[in-house]
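Colleague: only geometry, no sequence info:
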């Protein structure tokens, strides 16, 4: 494919799955001869994703702050597109898609591709520009919402960097006082109510309490609004068990040592996939109390089509999770078999190289289309309805 100058609009600067996916894909595009530049709206506190991108030799252009007016952010996005000579804009998630639509993509001047890696379709995305979904289960919903060009490109895993032996897991265990003969459960997540990520961590803390197994330790790596409550619950469980069974150390810019150190990984989405890439057995978290061991059998395709997520009955049962964990904790051979199978499975389906190739093919298809404002104008009423009053929209459009 001929080189492409692509402007990548990140949804935010948190160490979330979609943002890390965007950085990994941009780096791989750069290594293949393309010219990506990254853009994001500023945040109030630290922006660790900027450091992650810099570690890959990528610059993130940050505009404004969390409360900056939409128009200011979009004007800066437009100036960056002009300075860069961008041929295509790749918007990650809903806010970035809206900024792109009303910014450099206005009147169809710059083609825009939007990627949405959520688990439930949202309205307010432009319907006449290409939309990439990460879950096969959402393709029907995307079309039902009126999207004309929907593709499935599942979230990538950097199976070269996320691989057994690439980082020092033993050092992570020593740093946190975890003995070689202890069994470590690891969760790497953002501790936020969205997608019930915090609920999965809370459920696992309670499962550790019920296991009451002196060999078992749990580490929850990550931060977010629910961190203080989780730390308080961990302290109560540790006091009850009389030992430091649960650790909540906070975020890591590079969480790979936690995956490498683990005996079992628990989580959802990209975190679960990374656990598999490190050849660890994985217990998948989901909504409404869902937990399941990821193993060969009937759950493989549903987990894949939902990007390692599930939907429970509403009963959040620590006993059921403890029942799933106990056989894994007691059987090192089964852990090894599941780890080897999981590594092979994720490399075959979710490797960064194959996902980047899929995006290259989409870019080529979009750039081969004739430019025009027709599709942009067909979305205008819908986009105004979801974000602006009519007078504000007309001012934004310069009318």
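Modeller: Now that the structure is in, tell me what you want to look at. Predicted model, so just to flag it, every value in this text is computed and none were measured.

Colleague: contacts and neighbour counts: CA atoms only from here.
Modeller: Fine.

Colleague: wait, a strand at residue 319?
Modeller: No - Residue 319 is assigned helix when assessed by DSSP: H, G, I helix; E, B strand; the rest coil, not a strand.

Colleague: quick one: name whatever helix or strand follows the strand or helix carrying residue 231.
Modeller: For residue 231, the enclosing helix or strand under DSSP states H and E is helix 227-241. Counting by DSSP H and E, the next helix or strand C-terminal to helix 227-241 is strand 246-250.

Colleague: run a quick neighbour tally on the nearest residue to residue 118 once chain neighbours are set aside.
Modeller: Spatial nearest neighbour of residue 118, chain neighbours left out: residue 134 (7.5 Å); criterion: C-alpha to C-alpha, 6 or more residues apart in numbering. By other C-alpha atoms under 10 Å, the residues close to residue 134 number 23.

Colleague: picking that back up, report the buried residues of the helix holding residue 231.
Modeller: By 16 or more other C-alpha atoms under 10 Å, the buried positions in helix 227-241 come out as 227, 230-231, 233-235, 237-238, 241.

Colleague: now the nearest residue to residue 96 once chain neighbours are set aside, what's its secondary structure?
Modeller: Computed as C-alpha to C-alpha, 6+ apart, the closest residue to residue 96 that is not its neighbour in sequence is residue 11, at 5.4 Å. Classification of residue 11 using three-state DSSP returns coil.

Colleague: okay, one more to line up with it:
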């Protein structure tokens, strides 16, 4: 197959990193894979994997008729058989670039915590958790039940696939070198050798993650006089000033450098490997498991929960995230427990490594992705694509854009409801 992979962005982030790594793994199965995207740090990762990269302009509407025309011309010129968009705007563009063709299929992967309801029901879709898949199927079933059986469209559960975020277990594994990372950020003082490093790797943005990071800063600052804890925050973004200010207060209370901000790292593997305990959500949480350390899953509204054999069932269903909890009190309880019990830390690290190895390997995900592509091609060749889905999608996108513009005019936050484009600050 000739596959064109289209990530929604190329800044450091879980969805786009999955897109690039999975593109390389599918190529390794014997397919021709090209990546098309705007510029960004992850373009170098594409190059390092030996994949061809085609560039889109950063300043463009999302979704855009111009991008759809560009995709169509590439299909004609290069013979692409599959166009794979990550998150909803590339997914919509891939759909309209291919919908009049029976020799080309579009697929879409959504790794966000919700799926835009206006995505076409006849678009091959992959989502990251069983809970989200069930939600999409229920939504589409209700929509189908409320529609006249003569109005077109269809409800096909086989079009909604579960593809959990994969982890490259060759690149991410215990024993990754940490000496340079520790030296660069002042973490290698022999006097601090007894400290347990709680490491979080994330974008420092107001949405989704900031609440948990600030709570962690406060909790470690309060516990640092009593327990050998140090928080290492790896990342950058518009909320960095808030985190720095809170960290300064925490360090003053602790009487030592209990919270360290490293800034963003193009390759955060050394940070994960240097951790005694990791804190994270989504793809970052999964990637951290590959380094064999215990994981605290962070969510919103005070959610913190330790990954254990018992709690793993929840995360395997709903994803590596949660809503609601005891906030600082919950995190303090978890950290006290882990700090006091080295054997428990070791056992939980071993459990997490076994879990990610058995269920989230990149090689296994590539085989599943290949099957999704083949199924999408078979469907494209064998059936018509109802016009009602195209019309409904256009109407849904227009309505969504109008609502966002109205919110901006009223001065309310216009964060994207469905994906991490909200972190990039260049939406239209």
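Modeller: Structure received. All values derive from a computational prediction rather than experimental measurement.

Colleague: can you pull out the helices in the stretch 201-350 of structure 2?
Modeller: Counting by DSSP state H, counting those that start in this stretch, one finds helices in the stretch 201-350 of structure 2 at the ranges 210-223, 240-254, 269-274, 282-289, 312-318, 328-339, 342-359.

Colleague: with residue 49 of structure 2 as the reference, name the closest of those.
Modeller: Residue 49 of structure 2 lies closest to helix 269-274 among the helices of the stretch 201-350 of structure 2, at 16.7 Å (C-alpha to C-alpha).

Colleague: residue range for the closest one in structure 1?
Modeller: Aligned using TM-score structural alignment, helix 269-274 of structure 2 spans residues 256-261 in structure 1.

Colleague: average offset of the matching stretch relative to structure 2?
Modeller: Compared with structure 2 after the fit, stretch 256-261 of structure 1 shows a mean deviation of 0.3 Å (mean C-alpha distance after the TM-score superposition for structure 1).

Colleague: returning to that earlier point: now check structure 2 for the residue matching the residue nearest to residue 96 of structure 1.
Modeller: Under TM-score structural alignment, residue 11 of structure 1 pairs with residue 8 in structure 2.

Colleague: before we move on, what about residue 40 of structure 1?
Modeller: Match for residue 40 of structure 1 (TM-score structural alignment): residue 37.

Colleague: do you know how far its match is from residue 46 of structure 2?
Modeller: 10 Å (C-alpha to C-alpha, to the nearest Å).

Colleague: same check on residue 318 of structure 2?
Modeller: Going from residue 318 of structure 2 to residue 46 of structure 2 by C-alpha to C-alpha gives 30 Å.

Colleague: same question, residue 248 of structure 2
Modeller: Taking C-alpha to C-alpha, one finds residue 248 of structure 2 at 37 Å from residue 46 of structure 2.

Colleague: and residue 368 of structure 2, by the same measure?
Modeller: 21 Å.

Colleague: check residue 104 of structure 2 too.
Modeller: In terms of C-alpha to C-alpha, residue 104 of structure 2 sits 24 Å off from residue 46 of structure 2.

Colleague: so which of the helices of the stretch 201-350 of structure 2 is nearest residue 121 of structure 2?
Modeller: helix 312-318 (22.2 Å).

Colleague: okay, and that closest one goes to which residues in structure 1?
Modeller: Counting by TM-score structural alignment, helix 312-318 of structure 2 falls onto residues 300-306 of structure 1.

Colleague: which residues are contacting the matching stretch?
Modeller: Here stretch 300-306 of structure 1 makes contact (C-alpha atoms under 8 Å, 6 or more residues apart in numbering) with 119, 135-137, 294, 309-310.

Colleague: could you provide those residues in a markdown table, with additional columns for distance to residue 129 of structure 1?
Modeller: Formatted as a markdown table, these follow (distance: C-alpha to C-alpha, whole Å):
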| residue | distance to residue 129 of structure 1 |
| --- | --- |
| 119 | 20 |
| 135 | 18 |
| 136 | 19 |
| 137 | 20 |
| 294 | 35 |
| 309 | 27 |
| 310 | 29 |
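
Colleague: to which residue of structure 1 is residue 292 of structure 2 aligned?
Modeller: By TM-score structural alignment, residue 292 of structure 2 lines up with residue 279.

Colleague: setting aside sequence neighbours, what's the nearest residue to that match?
Modeller: Per C-alpha to C-alpha, 6+ apart, closest to residue 279 of structure 1 is residue 339, 4.0 Å.

Colleague: ok, residue 202 of structure 1 next?
Modeller: residue 230 (6.7 Å).

Colleague: which residue in structure 2 aligns with that neighbour?
Modeller: Residue 230 of structure 1 maps onto residue 243 in structure 2, by TM-score structural alignment.

Colleague: and that match, how far from residue 112 of structure 2?
Modeller: 24 Å.

Colleague: again, but for residue 270 of structure 2
Modeller: 26 Å.

Colleague: which residues sit in contact with the match of residue 230 of structure 1?
Modeller: Counted by C-alpha under 8 Å, 6+ apart, residue 243 of structure 2 has contacts 204, 213-214, 217.

Colleague: repeat that for residue 259 of structure 2.
Modeller: Contacts of residue 259 of structure 2 (C-alpha under 8 Å, 6+ apart): 217, 220-221, 230-233, 247-248, 250-251.

Colleague: now residue 170 of structure 1, what's its secondary structure?
Modeller: Going by three-state DSSP: residue 170 of structure 1 is helix.

Colleague: grab the nearest non-local neighbour of it.
Modeller: residue 261 (6.1 Å).

Colleague: who's in contact with the closest residue to residue 293 of structure 2 other than its chain neighbours?
Modeller: Nearest non-adjacent residue to residue 293 of structure 2, counting by C-alpha to C-alpha, 6+ apart: residue 349, 3.9 Å away. Shown in contact with residue 349 of structure 2 (C-alpha under 8 Å, 6+ apart): 289, 292-295.

Colleague: just give me the match in structure 1 for residue 349 of structure 2.
Modeller: Residue 349 of structure 2 maps onto residue 339 in structure 1, by TM-score structural alignment.

Colleague: can you tell me how far that match sits from residue 310 of structure 1?
Modeller: 20 Å.

Colleague: try residue 14 of structure 1
Modeller: Distance of residue 14 of structure 1 to residue 310 of structure 1, computed by C-alpha to C-alpha: 24 Å.

Colleague: cool, thanks, signing off.
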